[in-house]
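Visitor: sharing a sequence plus its predicted fold:
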Amino acid sequence: MNINIPRGTQDVLPEQAAHWQYVEDIAREISHKYNYTEIRTPIFEATELFQRGVGDTTDIVQKEMYTFQDRSGRLITLRPEGTAPVVRSYVENKLHGHPQQPLKLYYFGPMFRYERPESGRMRQFYQFGIEAIGSDDPAIDAEVIAMAMDIYEACGLDRLKLVINSLGDKESRTAHKNALISHFSPRIAEFCEDCQARLEQNPLRILDCKVDRDHPLQETAPAILDYLNEDSQRYFEKVQRLLTQMEIPFVIDANLVRGLDYYTNTSFEIMLEEPEFGAITTLTGGGRYEGLIEDLGGPSISGIGFGLSIERLLMALEARGALPDVNRGLDVYLVTVGDVAAEKGAGILRELRAEGLSADKDYLGKKVKAQFKAADRLRAAYTAILGEEELASGMVKLRDMSSGEQEDIPMKRLAAHVRQLQK
């Protein structure tokens, strides 16, 4: 009986993994430029973390989490997003006492959501994310947005559209919440069951409903920007000025609502306007959160971050024709003739690798011609040929695969000689 991969997951094959490593390396490099350091949290956490951190009214908690009981009867959840685990670690390890504040962190890892699988949306997806915790300065918001833009541009994407909004502080959100309840209440029976349940708990989620997105009341719903108090308005205006100062174009969308309960003030999404990719597609999103750290037992401080899907980024690069050829090829492929040469080749390979060179040989007993074909497939820069004649003389024939030129090199000097040729 064949056992197939679970629905909504994928195997990343070797030729694909090279592209994953390419974009991951770019994300790490830009993280370093912005002074972010890596944090690694468990793949599973206590279910309560996401119930409290993400919010009981979200689709993630209500419908999408992979939750199970462990052998001690504790409720455990495979992490559906990265912010709550990072904040949990921040609180538990008392990182608010770290001398460098705000604390700038980045993470990589798989996330899990039980959703209908479709293009760019998997049940296990791989995410890069950042969190800047401990500052209320709007400049951090602008920096986080700039960092996300830099990653996409460094990967080779243009035609990016940045959309921003403000969800306001707690006072502004309360005023907007009351206005939404008054707006939707008279006709709430026309909405789906989820929206009806959200009306009193979190009516902002109604604006993000996929089922009722075309309902006429959605178009006339009160906009959060009309309910920003003076502090929230001033904060949002400064974020806009900073983005303008950085020469980062943006569009304000009062209907931009992020899917997690902890967001306040700045929220944003980056979209790709690419004809080959279809309609305008969201690549990443993020925003500021206040109260989350305190809710999880930490001090009353705020943070901001974003999460970036590696799969969706690679899809965008493919649609853009911007996936680079990242197969570097081998430095040396060792061609051996005979059993004695094959055994001797094991030591030569070790010496080459110890010198920092990538090297390989045949392990299937192939003929010489087939070994050269293998070297071509592996895009080897050089082949080192070892047979009876070379064993007797202590030399190796080194062939430049691009020019075809060949020279005899002492076995003990092979690694150093290839290094010299590379320079």
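Guide: All right, it came through fine.

Visitor: switch to C-alpha atoms for all contacts and neighbour counts from now on
Guide: Noted.

Visitor: contacts only, for Pro203.
Guide: Contacts for Pro203 were tallied using Cα atoms under 8 Å, 6 or more residues apart in numbering; they are Lys177, Leu180, Ile181, Cys195.

Visitor: cool, Ala381 as well?
Guide: Here Ala381 is in contact with Gly329, Leu330, Asp331, Val332, Asp400, Met401, Ser402 (Cα under 8 Å, 6+ apart).

Visitor: give me the subset of the residues you listed that lies in strands.
Guide: Val332, Asp400 (DSSP state E).

Visitor: filter the contacts of Ala381 to the buried ones?
Guide: Gly329, Leu330, Asp331, Val332, Asp400, Met401 (16 or more other Cα atoms under 10 Å).

Visitor: and the gap between the closest residue to the second one other than its chain neighbours and Tyr333?
Guide: On the basis of Cα to Cα, 6 or more residues apart in numbering, the spatially nearest residue to Leu330 that is not a chain neighbour turns out to be Ala380, at 4.4 Å. Separation of Ala380 from Tyr333 (Cα to Cα, to the nearest Å) stands at 6 Å.

Visitor: which helix or which strand is home to the nearest residue to Leu398 once chain neighbours are set aside?
Guide: Using Cα to Cα, 6+ apart and skipping residues adjacent in sequence, the residue nearest Leu398 is Ala384, 4.6 Å away. Take DSSP states H and E as the rule and Ala384 turns out to sit in strand 382-386.

Visitor: which stretches in the stretch 151-300 of the chain count as strands?
Guide: 160-166, 251-252, 263-272, 281-290 (DSSP state E, counting those that start in this stretch).

Visitor: could the ones you listed go into a markdown table alongside mean neighbour count and distance to Gly129?
Guide: Output for these, formatted as a markdown table (neighbours: other Cα atoms under 10 Å; distance: least, Cα to Cα, whole Å):
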| stretch | mean neighbour count | distance to Gly129 |
| --- | --- | --- |
| strand 160-166 | 23 | 17 |
| strand 251-252 | 13 | 23 |
| strand 263-272 | 23 | 14 |
| strand 281-290 | 22 | 9 |
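
Visitor: I'd guessed Val332 sits against Arg353; true?
Guide: No - checked against Cα atoms under 8 Å, the pair Val332 and Arg353 is beyond contact range at 9.7 Å.

Visitor: A further structure is provided below for comparison with the first:
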Amino acid sequence: MKTLQAIRGMPDILPVDTESWQWLEQKVRNLVQSYGYQEIRMPILESTHLFARSIGEVTDIVEKEMYTFADRNGDSLTLRPEGTAGCVRAAIQNNLISTPQRLWYQGPMFRHERPQKGRLRQFQQIGLEAFGVATPDADAELIALSARLWRELGVADVVELQLNSIGSLEARATYKAALVEYLSKHQADLDEDSQRRLQTNPLRILDSKNAGTQELLNNAPNLHDFLDDESANDFARLRTLLDSVGVHYKVNPKLVRGLDYYNKTVFEWVTTELGAQGTICAGGRYDGLVAQLGGKTTPGVGFAMGLERVLLLLAAQGITAPRSAPLAFGVGVGEAGEKACFTGIEALRNDLPQHDIRLNTGGGSFKAQMKRADKSGARVALIWGDSEAENDTVTLKFLRDDEPQKTVASALLTQELERISNTM
């Protein structure tokens, strides 16, 4: 029988790696909650229409990358390719945007792409969405939060903030017409993808990776020349606020992002440490999306970060999560010793619930159990044999510290382990 395998691009996350995931997730969770963000959990399946309306029907995501299927009722459903649309849908449906609201979420997203390092078909994101504030201080605070995260993780020196304003929908439409007029004169010199996008989503040509196309764009109309006054003033104010708290950035007039719902501010945190998949966090403002999806006109701004790429960046910098190890490992020898070990370890778990305390299961010789205790990384092995069971004592063998083996009364064991934990 053929061995069953995970779907390509949807890897398992094994126990050897989950400690790093949990450490990163906790870092982010603590930070976003300190900024007033509350967690929301949305389903991974949504109506396909939600993403077609929000992301845009002529975007690469909707046209080529979504996992879409008809259920038994004939309804078209899609595994979520990003989180903002579902978060907005949930906020509208549950009346969460009647007042300013800060929400964050975490979970898997799905896109049918060619799997490679840093680009998977199932990938994990953390996203933040702030509703109800139209002024650029909301954008600035969100960006400052992300900058603080990079400092806390120790990667601030290897990431760069790229920043742009794409203006109002009306200003962008005027610019789009000017861009199409210019590029149409050079259509034969565009790469294949850009030729296709010229008629469907011309702004995406600005971030083409083709060198020849980028050379043509050097003489193309500049998006900033078409910004409306409000967008230009908001962008200036945003830059002033970022400057005031020392968040460094590079204005990139070709940065447009690949989703139709953005307006005004867009940004990306990028790094050169990960090769082609250098964007680790991205977002922007989407003041029209709530109304577009059936809610009241409500401004919004948010970002999402790819956890796989952040972990790859941490690994590239030699930054690892602190490894946790149990405080103690229980070893039982003989029938009476095994019983005393079991009851003793459970009692310790009652007394010291904040600590990781392990129990040998499956029996084994004393030597084999001690090997397991040492392999676990425990500070001390707690040994119960027939003698300890009879005398209501336990023997402590120190596995990491230069202390002699000792035997103590069972009634003093909790106190002794507290002493050991305080010397960590």
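Guide: Yes, it's here. Everything numeric in this text was worked out from a predicted model, so none of it was measured.

Visitor: intersection of neighbour lists for Val332 and Arg353 of structure 1?
Guide: Listed as contacting both Val332 of structure 1 and Arg353 by Cα under 8 Å, 6+ apart are Ala359.

Visitor: against which helices or strands is the strand holding Ala384 of structure 1 packed?
Guide: strand 332-336, strand 395-400 (3 or more Cα pairs under 8 Å, 6 or more residues apart in numbering; DSSP states H and E).

Visitor: name the helix or strand for the residue nearest to Leu330 of structure 1, please.
Guide: Ala380 of structure 1 belongs to no helix or strand when assigned by DSSP H and E.

Visitor: just the buried residues of stretch 123-137 of structure 1, please?
Guide: Buried, per 16+ other Cα under 10 Å, within stretch 123-137 of structure 1: 123-136.

Visitor: same question, stretch 222-232 of structure 2
Guide: Leu223, His224, Phe226, Leu227, Asp228, Ser231, Ala232.

Visitor: need the counterpart of the fifth one in structure 1.
Guide: Superposed on structure 1 with TM-score structural alignment, Asp228 of structure 2 falls opposite Asn229.

Visitor: and Gln125 of structure 2? What does it align with in structure 1?
Guide: Matched across to structure 1, Gln125 of structure 2 falls on Gln127, judged by TM-score structural alignment.

Visitor: any idea how far Thr9 of structure 1 is from the nearest residue to its match once chain neighbours are set aside?
Guide: Closest residue to Gln127 of structure 1 apart from its sequence neighbours, by Cα to Cα, 6+ apart: Ser309 at 4.7 Å. For Ser309 of structure 1, the distance to Thr9 of structure 1 equals 14 Å [Cα to Cα].

Visitor: next, the distance between the ends of stretch 287-299 of structure 2.
Guide: End-to-end distance (Cα to Cα), stretch 287-299 of structure 2: 4 Å.

Visitor: what of stretch 76-84 of structure 2?
Guide: With Cα to Cα, one end of stretch 76-84 of structure 2 sits 19 Å from the other.

Visitor: same question for stretch 31-43 of structure 2.
Guide: Start and end residues of stretch 31-43 of structure 2 are separated by 24 Å (Cα to Cα).

Visitor: okay, that stretch sits on what stretch of structure 1?
Guide: So stretch 31-43 of structure 2 sits over residues 30-42 in structure 1, by TM-score structural alignment.

Visitor: in stretch 16-35 of structure 1, what counts as buried?
Guide: By neighbour count on 16+ other Cα under 10 Å, the buried set for stretch 16-35 of structure 1 is Ala18, His19, Trp20, Val23, Glu24, Ile26, Ala27, Arg28, Ile30, Ser31.

Visitor: my bad, should have said stretch 349-358 of structure 2
Guide: Those would be Arg349, His355, Ile357, Arg358, for stretch 349-358 of structure 2 by 16+ other Cα under 10 Å.

Visitor: aligned to the last one, what sits in structure 1?
Guide: Structural correspondence for Arg358 of structure 2 with respect to structure 1 (TM-score structural alignment): Asp360.

Visitor: contact partners for the residue lying closest to its match once chain neighbours are set aside?
Guide: Excluding the flanking residues, the one nearest Asp360 of structure 1 by Cα to Cα, 6+ apart is Tyr333, at 5.2 Å. Tyr333 of structure 1 is in contact with Ala359, Asp360, Lys361, Ala375, Ala380, Tyr382, Thr383, Ala384, counting by Cα under 8 Å, 6+ apart.

Visitor: burial of the spatially closest residue to the third one that is not a sequence neighbour, as a residue count?
Guide: In this case it means Lys361 of structure 1. In this structure, Lys361 of structure 1 finds its nearest non-sequential neighbour in Leu334, 4.9 Å apart by Cα to Cα, 6+ apart. Counted with other Cα atoms under 10 Å, residues neighbouring Leu334 of structure 1 total 25.

Visitor: do the one 4 residues further on as well
Guide: For Gly338 of structure 1, the count of nearby residues is 13 (other Cα under 10 Å).

Visitor: structure 2: which residue goes with that one?
Guide: Checking TM-score structural alignment: Gly338 of structure 1 goes with Gly334.

Visitor: how about the helices in the stretch 1-150 of structure 1?
Guide: 14-33, 47-53, 59, 83-92, 138-155 (DSSP state H, counting those that start in this stretch).

Visitor: superposed on structure 2, where does the third one end up, distance-wise?
Guide: Which is helix 59 of structure 1. Following the fit onto structure 2, the mean deviation recorded for helix 59 of structure 1 is 0.5 Å by mean Cα distance after the TM-score superposition for structure 1.

Visitor: so Leu323 of structure 1 touches Leu317, yeah?
Guide: Yes - taking contacts as Cα under 8 Å, Leu323 of structure 1 lies within contact range of Leu317: 5.4 Å.

Visitor: quick one: residues contacting Tyr67 of structure 2.
Guide: Tyr67 of structure 2 sits in contact with Thr78, Leu79, Phe110, Arg111, His112, where contact means Cα under 8 Å, 6+ apart.

Visitor: where's the residue nearest to Asp360 of structure 1 relative to Glu81 of structure 1, distance?
Guide: 43 Å.

Visitor: coming back round to it: save the buried residues of stretch 123-137 of structure 1 as a markdown table, and put in distance to Pro42 of structure 1 too.
Guide: As requested, these are arranged in a markdown table below (distance: Cα to Cα, whole Å):
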| residue | distance to Pro42 of structure 1 |
| --- | --- |
| Arg123 | 18 |
| Gln124 | 15 |
| Phe125 | 15 |
| Tyr126 | 14 |
| Gln127 | 14 |
| Phe128 | 15 |
| Gly129 | 15 |
| Ile130 | 16 |
| Glu131 | 16 |
| Ala132 | 20 |
| Ile133 | 20 |
| Gly134 | 23 |
| Ser135 | 26 |
| Asp136 | 28 |
